[in-house]
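Enquirer: Return atomic coordinates for the entry below.
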Amino acid sequence: MQKFTRLTSVAAPLPIINIDTDMIIPKDYLKTIKRTGLGKGLFAEMRFDEEGRENPDFVLNQPAYSKAEILVAGDNFGCGSSREHAPWALLDFGIKCVISTSFADIFYNNCFKNGILPVQVSEEELEKLMDDAKRGANATLTVDLEAQTISGPDGGTIRFDIDPDRKHRLLNGIDDIGETLEKAPSIDAFEAQVKEQRPWV
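Expert: Purely as a prediction, here's the structure:
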């Protein structure tokens, strides 16, 4: 898993509430267990028409936002079924950070397990960030995980909260297993002690 430390990117505005995981990655793309290649299906029903042609009105199809790595989205992002393919598709497309007022719990947890930073802000803060994002190619935001801040194009700064353990994992590019392996010396020492004290176990 790649480290997430500091990201500066154009931010794509997606002011839609209740974007569920089926909208993020439709069920037709769930036939694989690989984490790569799913970017082509991201928001497929909004990005493409029935003939497979790009919808020019959809934000990620617009030239100014086609390389966006930050998504500014409406409330309750990632609701619906608990498909891990949703963060896989976002990351494969290039989205490394999603900003919203709230996230569905399972999607929120899956983001951290896959190297995506979900940032929760207030309604007022989201409105400001959405306005920034609507500036197109000038809609550059900087998300600093270490400082827990989002800096806008006008120099304004928003602070956000994050669980310290999740922050540690993202900063170091480790998942739950990697975090356990960091404690390997302590685990080995404990097992050696138990073996000495209770050799019959």
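
Enquirer: all contacts plus neighbour counts: C-alpha atoms, from now on.
Expert: Fine.

Enquirer: what about the helices in this structure?
Expert: Ranges of helices within the chain are 21-24, 44-47, 85-93, 105-113, 123-133, 164-172, 176-182, 184-197, based on DSSP state H.

Enquirer: Deepest in the core, which of those helices is it.
Expert: helix 85-93 (a mean of 24; mean count of other CA atoms under 10 Å).

Enquirer: Please list the residues outside it that contact it.
Expert: Applying CA atoms under 8 Å, 6 or more residues apart in numbering, the contact partners of helix 85-93 are 21, 24-25, 30, 35-42, 78, 96, 107, 110-111, 114-116.

Enquirer: now the angle from that helix to helix 105-113?
Expert: If you take axes from the mean of the first three to the mean of the last three CA atoms, to 10 degrees, helix 85-93 sits at 40 degrees to helix 105-113.

Enquirer: Name the nearest residue to the residue minimising distance to the centre of the chain, ignoring sequence neighbours.
Expert: With distances taken as CA atoms, centre = their mean, residue 116 lies nearest the centre of the chain, 3.1 Å away. Nearest non-adjacent residue to residue 116, counting by CA to CA, 6 or more residues apart in numbering: residue 96, 4.9 Å away.

Enquirer: Another sequence for comparison is provided below:
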Amino acid sequence: MSDFNRVEGVATPLPISNLDTDQIMPKQFLLGTDKSGLAKGLLYDLRFAPDGTPRTDCLLNTPDYANTRIIVGGQNFGCGSSREHAVWGLQQFGVEAVIASSYGEIFYYNAANNRLLAIVLAQDEVDEITEEVSNPASNRLTIDVANQVVRTASGRSYAFKMEPRQRRMYLEGLDVIGASLQMLPEIEAFERDHWARNPWARVLPLPVSGGV
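Expert: Okay, here's the model as predicted:
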């Protein structure tokens, strides 16, 4: 369950430090010309054996953690290459938020620009949440974005911070393109002023010659 104010649902612990974007979305799933079909590739080598059968030791393959909405990750989550497909794959799989103590910088801002919540908490707080959601009986979390707090099934609360721009984008249902389009009048005014002051910079079409 989610809306523009919160994310609520099953949380899966994935306490793997330095889980990089190559592991989150392996290279063989980057061959498409659009964003579709990435859910299959998400964490493929963790979810599937070499012969393609689901790994029984992966929580994401178990009934208790089906329909996962939140990943509780390890330190430096999403490090490595800059592939945005890692964010898209998480979202297509149904994940709406990640909680970790630190992130790869490019992944963090790719997540923000695509409205995937990347919540930062202290490592001891992440450890407490990981322990709680490791029990299927208490594996649900609520992330209250409006009030910037994570709540566990047992009633624990953990405050987190967000950059004001990221918080506003999430609460208003905007990705980075939508946020930019909110400034369209200012962009158009700047463009008009720019060409008025610098008409020489505009590239004009070349005249068409009738000769050979």
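
Enquirer: TM-score for this pair?
Expert: Once superposed, chain against chain, the TM-score is 0.91 (TM-score structural alignment, normalised by the length of structure 1); 200 aligned residues with a CA RMSD of 2.2 Å.

Enquirer: that older thread, save the helices of structure 1 as JSON lines, and put in distance to residue 64 of structure 1 too.
Expert: Below are the helices of structure 1 laid out as JSON lines (distance: least, CA to CA, whole Å):
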{"stretch": "helix 21-24", "distance to residue 64 of structure 1": "20"}
{"stretch": "helix 44-47", "distance to residue 64 of structure 1": "15"}
{"stretch": "helix 85-93", "distance to residue 64 of structure 1": "15"}
{"stretch": "helix 105-113", "distance to residue 64 of structure 1": "25"}
{"stretch": "helix 123-133", "distance to residue 64 of structure 1": "10"}
{"stretch": "helix 164-172", "distance to residue 64 of structure 1": "28"}
{"stretch": "helix 176-182", "distance to residue 64 of structure 1": "36"}
{"stretch": "helix 184-197", "distance to residue 64 of structure 1": "46"}
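
Enquirer: Of those helices, which is nearest residue 72 of structure 1?
Expert: Closest approach to residue 72 of structure 1 among those (CA to CA): helix 123-133, 6.2 Å.

Enquirer: after superposition, how close is the lengthiest strand in structure 2 to structure 1?
Expert: Longest strand in structure 2 by number of residues (criterion: DSSP state E): strand 6-14. With mean CA distance after the TM-score superposition for structure 1, strand 6-14 of structure 2 departs from structure 1 by a mean of 0.7 Å once superposed.

Enquirer: Tell me what angle that strand forms with helix 164-171.
Expert: Interaxial angle of strand 6-14 of structure 2 relative to helix 164-171 (the same axes, to 10 degrees): 110 degrees.

Enquirer: Pull the distance from strand 6-14 of structure 2 to the chain's centre.
Expert: Counting by CA atoms, centre = their mean, to the nearest Å, strand 6-14 of structure 2 is centred 13 Å from the centre of its parent chain.

Enquirer: who touches the residue nearest to the centre of structure 1 in this structure?
Expert: By CA under 8 Å, 6+ apart, the residues touching residue 116 of structure 1 are 4, 87, 91, 95, 96, 97, 98.

Enquirer: Trace it over to structure 2, please.
Expert: Residue 116 of structure 1 maps onto residue 116 of structure 2 when the alignment is built from TM-score structural alignment.

Enquirer: Quickly note the distance from whatever residue of structure 2 lines up with residue 92 of structure 1 to residue 157 of structure 2.
Expert: Alignment note: residue 92 of structure 1 maps to residue 92 in structure 2; criterion TM-score structural alignment. Relative to residue 157 of structure 2, residue 92 of structure 2 is positioned 28 Å away (CA to CA, to the nearest Å).

Enquirer: Next: residue 46 of structure 2.
Expert: Taking CA to CA, one finds residue 46 of structure 2 at 30 Å from residue 157 of structure 2.
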